[in-house]
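Novice: Predicted coordinates and the sequence they were generated for:
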Amino acid sequence: MTENLPVTATNPEARVALAPGSIVVIRDEEWLVQAAEETADGTLVHVQGLSELVRDTSASFYTSLDKIVPLEPARAQVVADDSPRYRTTRLWLESTIRKTPVPLGERSLSVAVRGLADPLSYQQSAVRKALGPANLRPRILLADAVGLGKTLEIGMILSELVRRGRGERILVVTPRHVLEQMQHELWCRFALPFVRLDSAGIQRVRQQLPATRNPFTYYKRVIVSIDTLKSDRYVASLRKQRWDAVVIDESHNLANAATLNNRLARLLARNAEALILASATPHNGRADSFAELLRLLDPSAVPVNGELDPDEVRRLVIRRHRHSPEVAQVVGADWAERREPDNVLVPATSEENAVARELEETWLWPGRGGSPYSEQNASLFPWTLAKAFLSSPAALKETIDGRLGRLGHDDRAEAERRALRRLAELNDKTRQRPPAKYQRLVEHLKEIGVGRGSPVRAVVFAERLETLRWLHRTLPADLGVPANAVELMHGGLPDDQQQSIVEAFKQEQAPVRVLVTGDVASEGVNLHAQCHNLIHYDIPWSLIRIEQRNGRIDRYGQKHAPRITALLLDPASERFAGDVRILAKLVEKENEAHTALGDVASLMGHYDVKSEEDDIRAVLAGSKKFDDVVRPVAAVAAGNDLSALFAQLFDSPATPTFEPSTASQPDADTEVDLGSVVYDDDVSYLEDALQEAFIDPTAPLARGGVGWRRDTAFGTVELTPPPDLAQRLNVLPQKYLAERNVTERLVLATTRARGKDRLAAALHDDKKLSWPDAHYLAPLHPVLDWAADRALAALGRNEVFAVRGNVDSPTVLLVGTLTNRRGQVVSVAWLTAQFPVEDDPSFALIAPHGSAREALASLGWDSSRANPGPIENVAALQGLVAPAVDQAEKHLITLFTAAADDVASRVEQWSTRLDTWDEEADALIQRSEIKRRRASVEQERAMVQAMAPDRQLVRPLLVVVPDVEGVVL
């Protein structure tokens, strides 16, 4: 039995514990406790305002600075409800249930399966693993291959954390060009509003906040780029912030301990409870670098000697790919199989052949005269010329001009200058007519249907910026399309402009038909909404880059078979022709590894674009063989390196983390009844809340209403947000709020089918904005939270309603919660206390119920009831409250002790792992790196201690008397 569990029946102090759900009085105002945690400065209580003056206000108070008076549940006053159909009681009950956090150990998913994400079992298994009993703190590396939907997995995990009272403050860190995409997905699919601090957002913050104000205290949920956040400007602010959850996308960029990215990650990891790392390339082949990622998640997961423990890797990492069994069996037609890659050899023109010969004879394989280049270590430059040549004449010209501008004036520099000018003259001749590869590109685009009036789209990738600019200038005229039908995106553009281009490419009504882009778009960007054609205008000398590019259109949600084409210039020279065949092999190898492994980086074993390019350059130069550089697929899994470990751990059918889920079924939202309880659905709850709050909700805002309108046939509702609701939406993009008129007329889709329809329609309407005109009313929607806050203010200080129900004798409905020192709910119990003996209010029959829904059903409150009038003589019921609370506390001792013991066993496993690490570290304590890691482990130990349950709260919710008339609607 857990010694620290308070025996509340004999411990009055436990009744008034500052546990989530309790009501407290601070500064003469009433507040609902959302969480209470022990800190170095005392107990910190996070609250939501209930009384009129502080309604819609969130605040935090220290017990050492403010007098915080909890209201004693056993002394709650019973009041009669005279509202029609007991509307006030029903709203208060539903809001209380919604504000009661789901226990941290709950094994079923609640809100995660009720958003607009398709119910895919492999994504839900990832969420279960992140929240499972093996992780008291949700800390996970989502390492699914490109295209599986890591963003949706992130959204599902965050949704569950919010519903469990563990997601009030969330920070999401992403690359610049996917900021809006991440914000869009979290809002449109899960109703989680985040402020986006891109360049425009930061400028807006600077206008709104004083220069000395920490923006991370002002905004609770933030999406920001890693480039912005890692600067010294924000590090000091971040050190002072604690986050319930931190998400870092493209986390493979964190592994190098000497970088600013890693410094930022270590800082955030220390200050976050939940940590979600995401990367399709989770390791670089080096065990020490991968270990650094694992240490961010759990500093004790990697032994002091640095050797990876497969069990710890399996505990902290999730890895699947397109053809993993658990993925392949569920994606179906929503992820069309890609076609075999089409490598198109394009014979060079005579002018291009002349350039190729010059490159061969003078630069790549010079004869007896030696090389013309002047720098001793400039052996890479000839291959830079070759790569530029294979890209475009424009790229070669830029490379030549750049080199000429950097040359000195000695003899060797003069020799090189002459050679470069000769090469430039030959290259200028290739520019007098369209290059062969360009002509084939135009033909190919026309063949697949790109042209004036056609909806067909294509994305064209090239490495060199000059190639991109040249394609952007010349393609419109040769395709016969307007200039705005060809869009250019590259890394030199501001982040908001990059996001705008990606947004337009998703829109059916946007004029863009061809996106020419560099590798800035190869990571994280979704380009598949309107496009299934991708052309490599030049082929990267890296398998990683090829895979990243292909993943932009080859991903879940792609309804058409992705068509991937590579254009390869084929000079007449045998040596250059051999080079072209090597590059074609890269495309074929990527496709082979995509099918078998979902991980192309393991073929070359470098896990680094530059290193792969160096090896391919060596193959082209003849110093290495292709088959020695690029391993066969079968050899990867048979090896003994980190790639083999991943293949062995993750390339097999997943073992269910918990009991089998039905969440892949169409009715996934019925998996666990954690949605609306008192009401049939969310919209009925919202409508009743408006009826309660406004005399006539259908009246305009100016006349005391909200202009409420419900269209059942179309599955939508509309209202004008009052200022306190509009304020909750203001963190969303200003363009979205303005274009969709959100703060003036909020339109909500009330069914999942309607929500999906409007989200899909947003890609086709004339607003050219992928944010929907009717936002789905998901369970966590701010409008429902706003309604709950208003409803909870309906009762006076420490009151409960008395109502009629289908009971044989007076019965009290109660809820009990067990929480830990971090203020997290460990267990929730719903009970009824029935008083069968009229003259003996001290005798109560306690009945536990499996859920709030079940408890209400036992009272006859599973359907709407008529209210014939307020119950008379409620004072006689007052004497039932204290005995009900007392008897319920006694009954819960056994139940909560079992829950506490379950947590204690997991805490013990955690502590044992920390102790083992400590013992191993003792011998190496003088090493500075070990000292740094030990500090993290000690912080982890303090976290362990705070996870132990230490407070219990039982609250009366309702007093129900027999309904002699049996009036039910």
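Specialist: Nice, thanks for sending it over.

Novice: From here on, just use CA atoms for contacts and neighbour counts.
Specialist: Noted.

Novice: quick one: the helices in the stretch 251-400 of the chain?
Specialist: Remark: helices assigned in the stretch 251-400 of the chain by DSSP state H, counting those that start in this stretch are 260-270, 287-297, 310-316, 325-331, 350-358, 381-391, 393-406.

Novice: Looking at those, which is nearest to residue 830?
Specialist: Comparing those against residue 830 with Cα to Cα, the closest turns out to be helix 310-316 (32.8 Å).

Novice: second one coming, line it up with the first:
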Amino acid sequence: MGSEWADRGPSVSLHCAATAAEERIFAELTEHWLPPRATSTEFGTADQDRRSVGTDPLVAYNLLKSFLSSHKALADTLDTRATSLTARVTKAAKEGRRHDPAVDREQEAVARLRALTDSMGDGTAPGDSAKLDALVEQLKDIGVGPRSTTRAVVFSERVRTLKWLAEVVPPRLGFPAAGTTTDNGNGKNGKNGKNEKNGKDTESPHVRVMHGGLSDEEQQKVLAAFGLAENPVRLLFTGDVASEGVNLHRQCHHLIHYDIPWSLIRIEQRNGRIDRYGQRHQPQFRALILTSTTPGAKDDRTVAEKLLRREEEAHKLDGTAEAVTGYYRAEEEERRLIRELVEGGTVEEFLGAAPAAEDDMLAGLFGQVDTITEQELPPRAEVPSLFDGDTEAFTEAALAELYDECAEDLIGLARGDDPKGGQYLSLSPAKAPDLLHRLKALPPSYLKEQGVGERMLVTFDRALAERKLTDAREASDTLWPNVSFLTDIHPVAEWLTDKVLVQFGRQEAPVITSPQVTEPTFLVQGIYSNALGRPTVVKWMAVSGLPGTPEVGDMSDALRAAGVGPRLAVTGVPHDLDRLAALVPAAVSAARDHLERTKDEWADLISEPLAQYRQQLAQWRQDSLLPERTSRGRRRIEDTADEQAHLLDQLQTSGRPLLRVLAVLDRPASTDTTDDTPAES
């Protein structure tokens, strides 16, 4: 993909030594909520009486994760927990019973943690939060500031953290505070004053916050602002609502994990927001790792940094981290990891016991797909084309065939010249409901922004299309080019293809006449399939010499010899359609006989790699069934080998071929013509 997708940079861990206030919180969490795992000594088990003060073991880890995000997020979590505990006490009193004494102990612990949290600063000055200070320092190093176009996206799992960062970070970088007037960078002043409805200050014009609490429309506005080159937005603080399926790479190649999700899948999804096709600069990843000197403290090195490193390893070795654990869903992956930690386990033990932990044994079976050389690749199939891949020629021919002189009235077809060079077609999908329906496959934001339903501009000129794409990337008011490049997979091309095809009824095929044809030639497609119903052999044949001595040649050669293409002149009707129809059974029979005679040749080509793989499978099965394997592991090996063997059986060619008469080449009834009009067929 060349420069259209720059190689990914490393994931840099930035250790942030906890402040004194943060160390007190670590100490409280370690002493009362998350005591170290008990260890065995010669006198028994040490620390066996130390237990979490939490009545629910999951609460302790929720508090820890909140704190590793920010003390603001921890405060919100503590408030929620305090409310829940009070409700339990109240409910017990109403029911005339005494509540669990453990609730009292947890309430006291919650209150202590809340007091420690309140003792921390609000982040407006250095020293209040180690990670906040590191974030500001990193953003300055990157070059984010009022006089720079550099942008960065900062991820956090907690909405409270995102909102807090959006408040305190911009002023520390020198950005004007919310409620001021700023130059948008395009000569226009952008106001960021009071909200007319509620009188509250809106966020800084240089900052956007996105989280799951925003509507889809609000999220799209945030993404649009961050993706426009001339928009003043320089910082996007976002939650994991933007971690999947969202493009943040248009104007940004810096991503900072303020906190790290306890899921390899989620980390990979986050990184993928700027590491994607169209990224011109090397994506840069940084992660803020809060560290503690408190003995036994579960800081970011305990879980987060280990997962960060494992995700990077998986990306380098396998291209993806999705299958490392075998859970394939971020929520399930994180839930099971926390359960492992609650039971006293570690990240390493979690990864070692995950369903995919033994999948290293599959490396010998599936790990060689990227070692095939160009010389070892099977030959590519040749697919005949009347237009040699010329989408413009096909489109012009199809429009002429379908609409003749009425295209302007029926589909609003018009042609235009771009002021900077290049031509384009303009059409109105609203006048063609079947085309309008197909356009639903295109991005909704593109359809809406460009008003494609009413007027669509397409071009065959690659230079014009690339210029329009560049203009859109650098524009301040658009995300999409107003002229799109029309290729053979564009919905317009597919729409025209189907409209041309439906002109032929069931069991019908066109007759193409050319003075260069000496005898009727039937163009036949033959297809062999495997047990899965998928084609294994596709042959394009030209059958001539009928009915006496049929000869089967190559379809592409026959088309070239007949001069069939978009410039074929209209030469008149064929001699005798009834005679041609009568020859169809003989043409099909000749094509079938030809396929049957060459079947063994094709079968050898298909069977050879399957046979090699079958030998590899047998060897892998033998080598993998080691005595030290667990019964579960041995069972997986046997099941995998059986499944692969069954698949190999299904991939073999089977059954009789399917034959389709695609067209017939014939000599016209009269070749005395000077008409050079392109043929309608």
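Specialist: Cool, got the structure. All figures in this text were calculated on a predicted structure; none of them were measured in a lab.

Novice: What does the superposition give as a TM-score?
Specialist: With the length set by TM-score structural alignment, normalised by the length of the second structure, the two chains reach a TM-score of 0.69; 575 aligned residues with a Cα RMSD of 4.9 Å.

Novice: picking up where we left off before, can you lay out the helices of the stretch 251-400 of the first structure as TSV showing mean neighbour count?
Specialist: As requested, the helices of the stretch 251-400 of the first structure are arranged in TSV below (neighbours: other Cα atoms under 10 Å):
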stretch	mean neighbour count
helix 260-270	20
helix 287-297	21
helix 310-316	15
helix 325-331	16
helix 350-358	20
helix 381-391	20
helix 393-406	18
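
Novice: Of the ones you listed, which is nearest residue 797 of the first structure?
Specialist: helix 260-270 (39.2 Å).

Novice: Which part of the second structure matches the closest one?
Specialist: Mapping helix 260-270 of the first structure onto the second structure (TM-score structural alignment) gives no aligned residues.

Novice: longest helix anywhere in the first structure?
Specialist: helix 881-922 (DSSP state H).

Novice: quick revisit: which one of the helices of the stretch 251-400 of the first structure lies nearest to residue 879 of the first structure?
Specialist: Of those, nearest to residue 879 of the first structure by Cα to Cα is helix 260-270, at 49.5 Å.

Novice: orientation of the closest one relative to helix 287-297 in degrees?
Specialist: Counting by axes from the mean of the first three to the mean of the last three Cα atoms, to 10 degrees, helix 260-270 of the first structure lies at 40 degrees to helix 287-297.

Novice: quick revisit: and the helices of the stretch 251-400 of the first structure as a markdown table, adding distance to residue 571 of the first structure?
Specialist: Output for the helices of the stretch 251-400 of the first structure, formatted as a markdown table (distance: least, Cα to Cα, whole Å):
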| stretch | distance to residue 571 of the first structure |
| --- | --- |
| helix 260-270 | 43 |
| helix 287-297 | 42 |
| helix 310-316 | 48 |
| helix 325-331 | 41 |
| helix 350-358 | 5 |
| helix 381-391 | 10 |
| helix 393-406 | 14 |
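
Novice: Residue 687 of the first structure: which of these is closest?
Specialist: helix 325-331 (36.9 Å).

Novice: hmm, back to that, of the helices of the stretch 251-400 of the first structure, give the one that comes closest to residue 429 of the first structure.
Specialist: Comparing the helices of the stretch 251-400 of the first structure by Cα to Cα, helix 350-358 comes nearest, at 6.3 Å.

Novice: Report all helices and strands that that closest one contacts.
Specialist: Here helix 350-358 of the first structure is seen to pack against helix 411-430 when contacts are counted using 3 or more Cα pairs under 8 Å, 6 or more residues apart in numbering; DSSP states H and E.

Novice: List the buried residues in the helix it packs on.
Specialist: 412-414, 416-417, 419-420, 423-424, 426-428, 430 (16 or more other Cα atoms under 10 Å).

Novice: now swap in stretch 867-887 of the first structure and tell me
Specialist: 867, 870-871, 874, 877-887.

Novice: Equivalent analysis for stretch 793-805 of the first structure, please.
Specialist: Applying 16+ other Cα under 10 Å to stretch 793-805 of the first structure flags 793-795, 797-805 as buried.

Novice: circling back: can you tell me which of the helices of the stretch 251-400 of the first structure is nearest to residue 899 of the first structure?
Specialist: Of those, nearest to residue 899 of the first structure by Cα to Cα is helix 310-316, at 22.6 Å.

Novice: How about residue 643 of the first structure: what's its closest non-neighbour residue?
Specialist: residue 602 (5.7 Å; Cα to Cα, 6 or more residues apart in numbering).

Novice: Number of residues surrounding that neighbour?
Specialist: 30 (other Cα atoms under 10 Å).

Novice: Find the centremost residue of the second structure, please.
Specialist: residue 245 (5.7 Å; Cα atoms, centre = their mean).
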